[in-house]
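Colleague: quick one: sequence plus predicted model below, questions after.
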Amino acid sequence: MGNQQSNYKSGFVSLVGRPNVGKSTLLNRLVGQKIAIMSDKAQTTRNKIQGIYTTDKEQIIFIDTPGIHKPKHRLGDFMVRTALSTFNEVDVILFLVNVTEKRGPGDNFVIEKLKTIESPVFLVLNKIDQVHPDELLPIIEDYAKELDFAEIVPISAIDGNNVERLVETIGKYLPEGPQFYPEDQVSDHPEYFIVSELIREKILERTREEVPHSIAVIVESIKRNENDKVEVNAVIVVERQSQKGIIIGKGGKMLKDIGMNARKDIEALLGDKIYLELFVKVQSDWRDKQTYLKDYGYNQDDY
């Protein structure tokens, strides 16, 4: 921005919390665009998706980390390390909790990890639209005795309640600094990653328990064809033949449904009409094989 003030502030904020507390919903609310996938299944966000919030006074770069949980396999182990690795690189950590559920082992696991961190930690109590205001104080006291939070902010990510106050409070902790990204940029991820996440979201929404997290989506190409339509080719990788059958569905119906719904979101993201081609491939136990994890973009050497 040309008229940037001399005391312009910018910084990085990490969103953490156990799986499924509303981190992606909050990120999308802050950035105003659908860039993080939203699903009520745990552990859907795998990489650091960054949302960028820009005004003429400040720029906040949000890092949405995978939910912290006790790892069950190598992919899970990598996801936890990814989340923890962001903690010391940021100006503020938002520890998001769901006020409709009691503090559980998952929250305690995160709190234990946060005790060793230098960055200021905010306790962000999400889903306050679902509880009576009188219920909030005991919840706040319960968490506050576990950790000395820099700030405590109750919000509702889904309806935007108090989110503005959260942003203002974050602003107080940001150092003076440059605008890192152009004001119209909302994510530093290449389209490939966001497109693959949108496709994955549609699969998880429709298949529920039958296809757990043993799927990866690899976007192989995004290119304009001779009819001026953007062609997107993507491969859905599953672990078992039975999962392939579920995703394709009877007479190809499920795959068609996934493709149609993903296409709408991708068109909104790219601002262009697209042609989406989806393939399904079986690669047994890809989550535990180092080489496959690398191929599918989960590169442990980065952390």
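Modeller: Arrived safely, thanks for sending.
Colleague: make it CA atoms for all contacts and neighbour counts henceforth
Modeller: Will do.
Colleague: who touches stretch 15-25?
Modeller: With CA atoms under 8 Å, 6 or more residues apart in numbering as the test, stretch 15-25 has contacts from 36-38, 40-43, 62-69, 83, 93-98, 106-107, 110, 126, 157-158.
Colleague: and the helices in the chain, which stretches?
Modeller: Ranges of helices within the chain are 23-31, 74-85, 105-114, 136-144, 163-173, 191-207, 241-248, 253-270, 290-295, based on DSSP state H.
Colleague: distance to residue 4 added to these, as TSV?
Modeller: Formatted as TSV, the helices of the chain follow (distance: least, CA to CA, whole Å):
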stretch	distance to residue 4
helix 23-31	20
helix 74-85	32
helix 105-114	35
helix 136-144	38
helix 163-173	16
helix 191-207	28
helix 241-248	49
helix 253-270	28
helix 290-295	41
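Colleague: any idea which of those helices is most buried?
Modeller: Highest mean neighbour count among the helices of the chain (mean count of other CA atoms under 10 Å): helix 23-31, with a mean of 22.
Colleague: and the angle from it to helix 163-173?
Modeller: 80 degrees (axes from the mean of the first three to the mean of the last three CA atoms, to 10 degrees).
Colleague: let's bring in a second model and compare:
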Amino acid sequence: MTRRQVHSFTDTPEGFRSGFVSFVGRPNTGKSTLTNALVGQKIAITADQPETTRHPIRGLVHRPDAQIVVVDTPGLHRPRTLLGERLNEAVKDTYADVDVIGLTIPADEKIGPGDRWILENVRQAAPGIPIIGIVTKLDKASRDQVGAQLLALYDFLGGDETKPVVVPVSAVENTQIDTLVDVLVEQLPEGPKFYPDDHLTDDDTETRISEFIREAALSGLKDELPHSVAVQVDEMFDDPEGRDRTNIYAVVYVERPGQQRILEGKDGRRLKSIVRRAREPIMELLGRNVYLDLRIKVLKNWQSDPKQLGRLGF
């Protein structure tokens, strides 16, 4: 969804600022955690594995004088599969339609060739869009490390020639989040509200539920398996026997039988723990009890199959 597809509201005060902001960076630089901190609620799933985010997620930051639409995107990366290529295309389309881009660099990791590749691609996809630097994960670095990283990011974005804005934050400890919001608002143009004040995201309920399930499935996984996991909600309805709960039937897809065995675990114990972990955020989202029926199925090489990617919404 672009700004042209978002309805605006006319009851906005004079001087009101609004616009779209997107965070870019290597996988696992804290983009989704930062999005959740800004919005004040969990709308984007997080995991230790790279490439966790699979589709652009829009979160709303409301202030009396401004409204920020934060677009959390998949990390820009060198693709290895058709899925990776499609994710990159979606990311570049998003960048071309935002007002501000924030480049995220962790405080405890040196700026490297991957960051340079991302910055070059962003500048090509969104020429003229202002880019601010965001040093993330302050909680994982010393004060000296943070200071050095702020200077390094300042130089990386152009230094004294362009005088970029650089902000340090910790989304986990909620440090400097208000300062970052102030900086983002200053960069936005005057404009209307795009969403009502009670909106936090424009993701539909089924998509958020499938993402909570995928987050639970990814917990504790390593190496390549996380990239092979996809989730689809098949059915969701009120309990037919009149109990105050929602019944949800969903499928976790993997690419090989060995991956299915890993997710199921011995005697199905890992699958049961996935259901337990997923139910909690789903119940919080729906505000009621949930029965979750979760199956694991093999969909061979779905990441490189155009037909299966379309079926799964990519």
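Modeller: Looks like it came in fine. Computed from a predicted structure; not experimentally measured.
Colleague: report the buried members of the contacts of stretch 15-25 of structure 1.
Modeller: 36-38, 43, 62-69, 83, 93-98, 107, 110, 126, 157-158 (16 or more other CA atoms under 10 Å).
Colleague: name the nearest residue to the equivalent of residue 189 of structure 2 over in structure 1, ignoring sequence neighbours.
Modeller: Aligning on TM-score structural alignment places residue 189 of structure 2 opposite residue 175 in structure 1. Closest residue to residue 175 of structure 1 apart from its sequence neighbours, by CA to CA, 6 or more residues apart in numbering: residue 9 at 5.6 Å.
Colleague: so how far is residue 76 of structure 2 from the aligned residue in structure 2 for the one you found?
Modeller: Under the alignment defined by TM-score structural alignment, residue 9 of structure 1 is paired with residue 17 of structure 2. To residue 76 of structure 2, residue 17 of structure 2 is 28 Å away according to CA to CA, to the nearest Å.
Colleague: then residue 23 of structure 2?
Modeller: Noted for residue 23 of structure 2: a distance of 10 Å to residue 76 of structure 2, by CA to CA.
Colleague: with residue 9 of structure 2 instead?
Modeller: Distance, residue 9 of structure 2 to residue 76 of structure 2, by CA to CA: 33 Å.
Colleague: on that earlier part again, list the residues that contact the match of residue 9 of structure 1.
Modeller: Applying CA under 8 Å, 6+ apart to residue 17 of structure 2 gives the contacts 65, 66, 67, 185, 188, 189, 190, 191, 192.
Colleague: quick check: the two most widely separated of the residues you listed?
Modeller: Spanning the widest gap among the contacts of residue 17 of structure 2 are 185 and 192, at 13.3 Å by CA to CA.
Colleague: quickly list what's touching both of these two.
Modeller: Common neighbours of residue 185 of structure 2 and residue 192 (CA under 8 Å, 6+ apart) are 17, 18.
Colleague: give the equivalent position in structure 1 for residue 46 of structure 2.
Modeller: In structure 1, residue 46 of structure 2 lands on residue 38 (TM-score structural alignment).
Colleague: name the nearest residue to the alignment partner in structure 2 of residue 103 of structure 1, ignoring sequence neighbours.
Modeller: Correspondence of residue 103 of structure 1 to structure 2, assessed by TM-score structural alignment: residue 111. Leaving aside its sequence neighbours, residue 111 of structure 2 sits nearest to residue 105 (CA to CA, 6+ apart; 7.3 Å).
Colleague: quick one: contacts for the closest residue to residue 106 of structure 2 other than its chain neighbours?
Modeller: The shortest distance from residue 106 of structure 2 to any residue other than its chain neighbours is 4.6 Å, reached at residue 136 (CA to CA, 6+ apart). Listed by CA under 8 Å, 6+ apart, the contact set of residue 136 of structure 2 reads 29, 30, 104, 105, 106, 107, 168, 169, 170, 171.
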